[in-house]
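A.B. asks: heads up, no residue letters with this:
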């Protein structure tokens, strides 16, 4: 796939875009894990989520946040990375002005950034948060969570223990008007090593269900 360079809030950002074949197709943005621990847009889970949306006719963007790969800038502890995500979504939507709706998906640190972005963008129809780091970052901004979505993690995750994710899910499930689908992959660690097919199947089934029920929020 050809390299994509576009202007972000503090310099150029490197990404990969798969444009949808049909005008007015939905859009999706995929967010990578922590930059200081090797997270890039080429992470296997990011790559898998990217093509899951591609296969369903979305225009999809994955990108390297500031300081990663050929993206300019320096790691900014989440503040700048959220700005990069918001700018990237603006760029994607400008390329697809007739898009019907948008999804956000992120893995680990990217799930934290994605759910913050979700709070700022009422046009987002749904989200996927893979192994959200509920023990490492503050998720109290989800008050209330504006959209239904999937939270999925492994029961052998040592980076983000299961009780931390469960506490986040329990909090979100008390909110009216949205539905949180919470799934646990048995035997999966934080990186879903040996469990990527199971992760892909579950995410794909959830997305297919949501696409078949467009009125769900």
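C.D. replies: Yep, that arrived. Since the model is a prediction, treat every value here as computed from it, not as a measurement. Residues are numbered from 1 along each chain as shown.
A.B. asks: contacts and neighbour counts: CA atoms only from here.
C.D. replies: Fine.
A.B. asks: Please, which helix or strand holds the most centrally placed residue in the chain?
C.D. replies: Central residue of the chain (C-alpha atoms, centre = their mean): residue 105, 1.9 Å from the mean position. Using DSSP states H and E, residue 105 maps to strand 102-107.
A.B. asks: got it, and residue 82?
C.D. replies: Per DSSP H and E: residue 82 is located in helix 79-95.
A.B. asks: second one coming, line it up with the first:
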């Protein structure tokens, strides 16, 4: 296994961290809102990364435009969707076009991931943590035809649990849900988040 800093080519250069182990499966992980301190060094992003790595996945986390060493400026979610697509293209370029790809995001990153998902070729899995239902519509979630994984917090006022459950109940396809006793920022429940990733994506996946 190796980890390296990479440059991702969107319509501006993006900073990323690639951990590579094998060529069969990979996960792209999207961070929370750039205007509120979100970056690829977020606790939830790193917990997701650790969960996927321990499940045998290569991973790519990256900074949206205007964050860290990434070029550009915040673009109201439009350019950020292009950033997600560029990250998926980059990881597929590393692993090969036949590799299984999972797209994951936290908060604003979950919204961007959901909006990009239908444009990612052969994407089967979309993993959403604390999707900000109070700020953005859920339509992109329902447009995705693959497997959906939801993580919510019982005390989250930005991703209210009642709204999450309403959306979850309307999903017709294969779906999985984990509710954690936490607020929107997931302090102290990183281990539980890692464990859920391992449960649904690890070698002995139990699909809870």
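C.D. replies: The structure has been received and is ready for your questions. As the structure is a computational prediction, the values presented were derived from the model and not from experiment.
A.B. asks: one step back: superposed on structure 2, what's the mean shift for the helix holding residue 82 of structure 1?
C.D. replies: The superposed helix 79-95 of structure 1 is, by mean C-alpha distance after the TM-score superposition for structure 1, a mean 0.8 Å from where its aligned residues fall in structure 2.
A.B. asks: and that helix, what does it pack onto?
C.D. replies: strand 4-8, strand 27-31, helix 109-120 (3 or more C-alpha pairs under 8 Å, 6 or more residues apart in numbering; DSSP states H and E).
A.B. asks: residues of it that come out buried?
C.D. replies: For helix 79-95 of structure 1, a neighbour-count test (16 or more other C-alpha atoms under 10 Å) marks 80-89, 92-93 as buried.
A.B. asks: Which SSE is immediately downstream of the strand or helix carrying residue 50 of structure 1?
C.D. replies: Residue 50 of structure 1 is part of helix 44-54 when elements are defined by DSSP H and E. Using DSSP H and E, the helix or strand that follows helix 44-54 of structure 1 in sequence is strand 59-64.
A.B. asks: ok, back up a step: got CSV for the helices and strands packed on helix 79-95 of structure 1, with mean neighbour count and distance to residue 74 of structure 1 too?
C.D. replies: As requested, these are arranged in CSV below (neighbours: other C-alpha atoms under 10 Å; distance: least, C-alpha to C-alpha, whole Å):
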stretch, mean neighbour count, distance to residue 74 of structure 1
strand 4-8, 16, 13
strand 27-31, 28, 17
helix 109-120, 23, 16
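A.B. asks: Tabulate those in CSV, adding columns for distance to residue 193 of structure 1.
C.D. replies: Shown next, in CSV, are those (distance: least, C-alpha to C-alpha, whole Å):
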stretch, distance to residue 193 of structure 1
strand 4-8, 29
strand 27-31, 19
helix 109-120, 18
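A.B. asks: For residue 17 of structure 1, which of these is the nearest?
C.D. replies: With respect to residue 17 of structure 1, and counting by C-alpha to C-alpha, the nearest of these is strand 4-8 at 7.1 Å.
A.B. asks: okay, now the aligned residue in structure 1 for residue 196 of structure 2: neighbour count?
C.D. replies: For residue 196 of structure 2, the aligned residue in structure 1 is residue 202 (criterion: TM-score structural alignment). Neighbourhood size, residue 202 of structure 1 [other C-alpha atoms under 10 Å]: 17.
A.B. asks: And residue 202 of structure 1, which helix or strand is it part of?
C.D. replies: Here residue 202 of structure 1, judged by DSSP H and E, is contained in helix 196-212.
A.B. asks: Report all helices and strands that that helix contacts.
C.D. replies: helix 44-54.
A.B. asks: Now do the same contact list for residue 70 of structure 2.
C.D. replies: Contacts for residue 70 of structure 2 were tallied using C-alpha atoms under 8 Å, 6 or more residues apart in numbering; they are 12-15, 63-64.
A.B. asks: before we move on, what about residue 206 of structure 2?
C.D. replies: Contacts of residue 206 of structure 2 (C-alpha under 8 Å, 6+ apart): 199-200.
A.B. asks: measure it to residue 176 of structure 2 for me?
C.D. replies: The gap separating residue 206 of structure 2 from residue 176 of structure 2 is 11 Å, by C-alpha to C-alpha, to the nearest Å.
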